[in-house]
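**Q** Pasting the sequence and the predicted coordinates here, then a few questions.
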Amino acid sequence: MTVTLDSAALRVLAPPLPARLSLTPRTTLAGRLDGAWWPRSRNLDAEFPALLDALDETWGRVTRVTVNPTHWPVIPHKVPVTGHTLHVGWFTEQDPDKVILLSRGAGRWDLLVIPPETEPAAAAQLMSAAALPGSVLTAGALLTAEAVTGGAVEARGGEDAWEAEGGACVSPFGYPMGCRSGPAPTHA
């Protein structure tokens, strides 16, 4: 005998885990991203309710979401969430590593989507980087930087990595931060 349960029935049997989310603090310093979301799967029906439950208090009722279909095997048109229905759209022109959330009257928010299979340490770095106020890095740039630098930094000891990367003069992703790593120049 085969039993089939839809995603709404599964949510009743096992309530969703809280969303793994990091949001940019409210400041006047606008950046390209408003934070990061680390879903547990690539199932939007299962993931969106927890995300919107976490955002309802902070951002108000999100009514529409857009994604790029590159990383999502199934994109539902509508997802039932607490108290309303979320309308989901997709655009191939949108950054595949980002989700755009829209709220009537409250605005738009762009979140980096961290792949579900990402290691926790790398996800923590990405969540912190995406939530920096005023950051000019795109979702794709953050993920590319983590892929390039993540493994190399983990292979060395902490102190060796600090010295090899220039200490505090380098961002967590290996980018120079505008400070000098050598002695200050002397004027004769």
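**A** Looks like it came in fine. Predicted model only: the values in this text are computed from it and were never measured.
**Q** make it CA atoms for all contacts and neighbour counts henceforth
**A** Will do.
**Q** L102 belongs to a helix, doesn't it?
**A** No. Going by DSSP: H, G, I helix; E, B strand; the rest coil, the assignment for L102 is strand, not a helix.
**Q** then this one, side by side with the first:
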Amino acid sequence: MNPPTGTGPPPRAGDRAPAHPERTSPRPARLALRPPTFPPGPVCGAWWPRTDDLMTELPALTEAFDATRGRVSRMASHRDTWPAAPCDLPVIGHTVKAAWFASGFDPHMIRLFSYGVGRWDLLVVPPRTETATAARLMAAAADPALHLTASELLAAERRLHAEDEAVREQGQMEQWEDEGGAPRRPSAPLSPPATVTVRDPLFASRQIR
């Protein structure tokens, strides 16, 4: 047996580099899906990625589907939804083929295909969306009673924000006038504060005083 070469002692087992690098799983995908017992709608749920880097975000999404609904083999999306549009997307254990559309495809949706199982259309909630807004959108996309496309869901949320902002501004103006910011008209009769009903297309109507 040849003696070990080198001037120092041989490395201990605990000091050796591992033969294969350890793989760390991505953070779980923020995902809400329509119950499978209901017929599919324009979307079957929503996905809220943390960034707009599809190469980074897709592995967590496919991992969730691979474990419960069959391995995702292909995906499709609008070309303007993501900064980059690669044809091959490496995910955990395999590669997903991508198809990109410039028209005729909802820009706020991603479509996943599982070989021999089916397809799933998901609303893509923009990454920088506020938490409360994202929660409403995801709940609405997964609600079997709603039949809105991805773009219609986002448009309904924008209308809700606009209506809430108008009610808020009206309340601030009335408070400013009550505190002496502007004289009231002498002929205007006093009346109790008005109740404004805001129609939320995603949920039941609610009243704001």
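**A** All right, it came through fine. Just so it is clear, the model here is predicted, and its values are computed rather than measured.
**Q** where do the helices sit along structure 2?
**A** In structure 2, helices defined by DSSP state H lie at 54-68, 131-141, 150-178, listed in chain order.
**Q** For P39 of structure 2, find the nearest of those.
**A** helix 131-141 (13.4 Å; CA to CA).
**Q** would you list the helices of structure 2 in TSV and tack on mean neighbour count and distance to A46 of structure 2?
**A** TSV is the format used below for those (neighbours: other CA atoms under 10 Å; distance: least, CA to CA, whole Å):
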stretch	mean neighbour count	distance to A46 of structure 2
helix 54-68	17	11
helix 131-141	18	5
helix 150-178	15	9
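**Q** could you redo these as a markdown table and give each row distance to R34 of structure 2?
**A** Formatted as a markdown table, the helices of structure 2 follow (distance: least, CA to CA, whole Å):
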| stretch | distance to R34 of structure 2 |
| --- | --- |
| helix 54-68 | 13 |
| helix 131-141 | 7 |
| helix 150-178 | 14 |
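**Q** For L112 of structure 2, which of these is the nearest?
**A** Of all the helices of structure 2, helix 54-68 comes closest under CA to CA, at 8.5 Å.
**Q** Tell me how many other residues crowd the residue mapped onto T24 of structure 1 from structure 2.
**A** Matched by TM-score structural alignment, T24 of structure 1 corresponds to R34 in structure 2. When counting by other CA atoms under 10 Å, one arrives at 21 neighbours for R34 of structure 2.
**Q** just the one 5 residues further on next, same as before
**A** Counted by other CA under 10 Å, the residues lying close to P39 of structure 2 total 9.
**Q** now the match of T24 of structure 1: how far from T81 of structure 2?
**A** Taking CA to CA, to the nearest Å as the measure, R34 of structure 2 falls 23 Å from T81 of structure 2.
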